[in-house]
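In: Just the structure for this:
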Amino acid sequence: MPIRLHGSASQLPATSVYVGQGSRYANPFRAGDTSPSEHRTPMSAEEAVDLFAATLRGPVGQCYAEHFARALHGLDLVCTCPLTAPCHADVLLYLANGSVPHRTARSLEGPIQ
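Out: A predicted model of the protein is given here:
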């Protein structure tokens, strides 16, 4: 089962794809960005991931979701987000593999301390 790994675009195992900032799979919504809600407060990481997921469920986003699912199926996903934090890579893993992603303590830099 594919997993999310912590790392950068420069250290990719052959069975993985970088989905972080600067990639075509990056989350355009970031923690700290202004929320689109009426309160206009800074978003948490969880809110940014939820907004990414909601966008992919919309009419235009569904086309992207289908493309992402085909392109990422069976691959581990690498992002710079801490493995203990919410990350859009979890949404992409779900889309691509149809199951709830397994969180791991594995990092491309070694075990998390």
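In: Every contact and neighbour count from this point should use C-alpha atoms.
Out: Will do.
In: Correct me if wrong: residue 86 contacts residue 46.
Out: Yes: applying CA atoms under 8 Å, one finds residue 86 in contact with residue 46, separated by 5.4 Å.
In: where along the protein do the strands fall?
Out: 4-6, 16-18, 76-79 (DSSP state E).
In: So for residue 32, which of those strands sits nearest?
Out: Between residue 32 and the strands of the chain, the tightest spacing by CA to CA is seen for strand 76-79, at 17.7 Å.
In: coming back round to it: Serialize the strands of the chain to a markdown table and add fields for distance to residue 96.
Out: Output for the strands of the chain, formatted as a markdown table (distance: least, CA to CA, whole Å):
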| stretch | distance to residue 96 |
| --- | --- |
| strand 4-6 | 12 |
| strand 16-18 | 12 |
| strand 76-79 | 10 |
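In: Out of these, which is the most enclosed?
Out: Counting by mean count of other CA atoms under 10 Å, strand 4-6 has the highest mean neighbour count of the strands of the chain, with a mean of 25.
In: Return the residues in contact with the residue positioned nearest the centre of the chain.
Out: With distances taken as CA atoms, centre = their mean, residue 89 lies nearest the centre of the chain, 1.9 Å away. With contacts defined as CA atoms under 8 Å, 6 or more residues apart in numbering, residue 89 is in contact with 4, 19, 77, 78, 79.
In: one more, for comparison:
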Amino acid sequence: MTDETPKRIQLSRKKGWRKPEGAISVSRPGQFGNPFAIGVRVPVWWRGRDRIQRGNIETETNEQAVAYFRDWMNGVVDVDDWPRPYLPLIRGRDLCCWCPADQPCHADVLLELANPSPLVERVKEKQLMSPVSGVSVKISVSPVNGDHP
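Out: Okay, here's the model as predicted:
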């Protein structure tokens, strides 16, 4: 782990490759893995207008898998028998996954949520003036998975 911004590192099986010290693997299986694997039906549920809805999600692309992962992390859908990762465990750490560096990856979502920008941190505690209406608006950002400031 370094003092610079945490980043995603692609895991490798090449001879001599080692995971950097302090980096955390977020691949499957594991507590930080993405339950939305390409071609796998995942049972999910979400809160509908007047009742709980159940269904299955099957992803066809990396982009879909990452989008569903983001929805899951933000509480839009829930996955049966798969608890959401506890973000403080990975805050400030580099994350390793098998996804190629030039493709979308759920590790990017984890990095974004576990390491919010300074602006997001400031907004959590501020009241802002709307430039359009001039009305004072209190902004609060709900913590993800019990992640309290």
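In: Could you identify the pair within the contacts of residue 89 of structure 1 that is furthest apart?
Out: Most distant of those, by CA to CA, are 4 and 19, 9.8 Å apart.
In: Quick check: neighbours shared by those two?
Out: 77, 78, 79, 89.
In: Is residue 12 of structure 1 in contact with residue 5, as I believe?
Out: No: contact criterion CA under 8 Å: residue 12 of structure 1 and residue 5 do not qualify, at 9.8 Å.
In: Break down structure 1 into its helices, ranges please.
Out: With DSSP state H, the ranges of helices along structure 1 come out as 45-57, 61-72, 88-97.
In: As JSON lines, those helices with distance to residue 29 of structure 1 would be great.
Out: JSON lines is the format used below for the helices of structure 1 (distance: least, CA to CA, whole Å):
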{"stretch": "helix 45-57", "distance to residue 29 of structure 1": "5"}
{"stretch": "helix 61-72", "distance to residue 29 of structure 1": "14"}
{"stretch": "helix 88-97", "distance to residue 29 of structure 1": "9"}
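In: tell me the most buried of those helices?
Out: Greatest burial across the helices of structure 1, using mean count of other CA under 10 Å, falls to helix 88-97, with a mean of 22.
In: average distance between that one and structure 2?
Out: Taken over the aligned residues, the distance from helix 88-97 of structure 1 to structure 2 averages 0.5 Å (mean CA distance after the TM-score superposition for structure 1).
In: so where is that helix in structure 2?
Out: Aligning helix 88-97 of structure 1 against structure 2 (TM-score structural alignment) gives residues 106-115.
In: hmm, who's touching stretch 57-76 of structure 2?
Out: Under CA under 8 Å, 6+ apart, the answer for stretch 57-76 of structure 2 is 34-44, 46, 77-79, 84, 103-106, 109, 144-145.
In: same deal with stretch 24-31 of structure 1?
Out: By CA under 8 Å, 6+ apart, stretch 24-31 of structure 1 touches 19-21, 42-49, 51-52, 68, 88.
In: Apply 6 Å and report the result again.
Out: The contact list for stretch 24-31 of structure 1, computed with CA atoms under 6 Å, 6 or more residues apart in numbering, reads 19, 20, 43, 44, 45, 48.
In: roughly how far apart are the fourth one and residue 65 of structure 1?
Out: It refers to residue 44 of structure 1. Between residue 44 of structure 1 and residue 65 of structure 1 the distance is 23 Å, computed by CA to CA, to the nearest Å.
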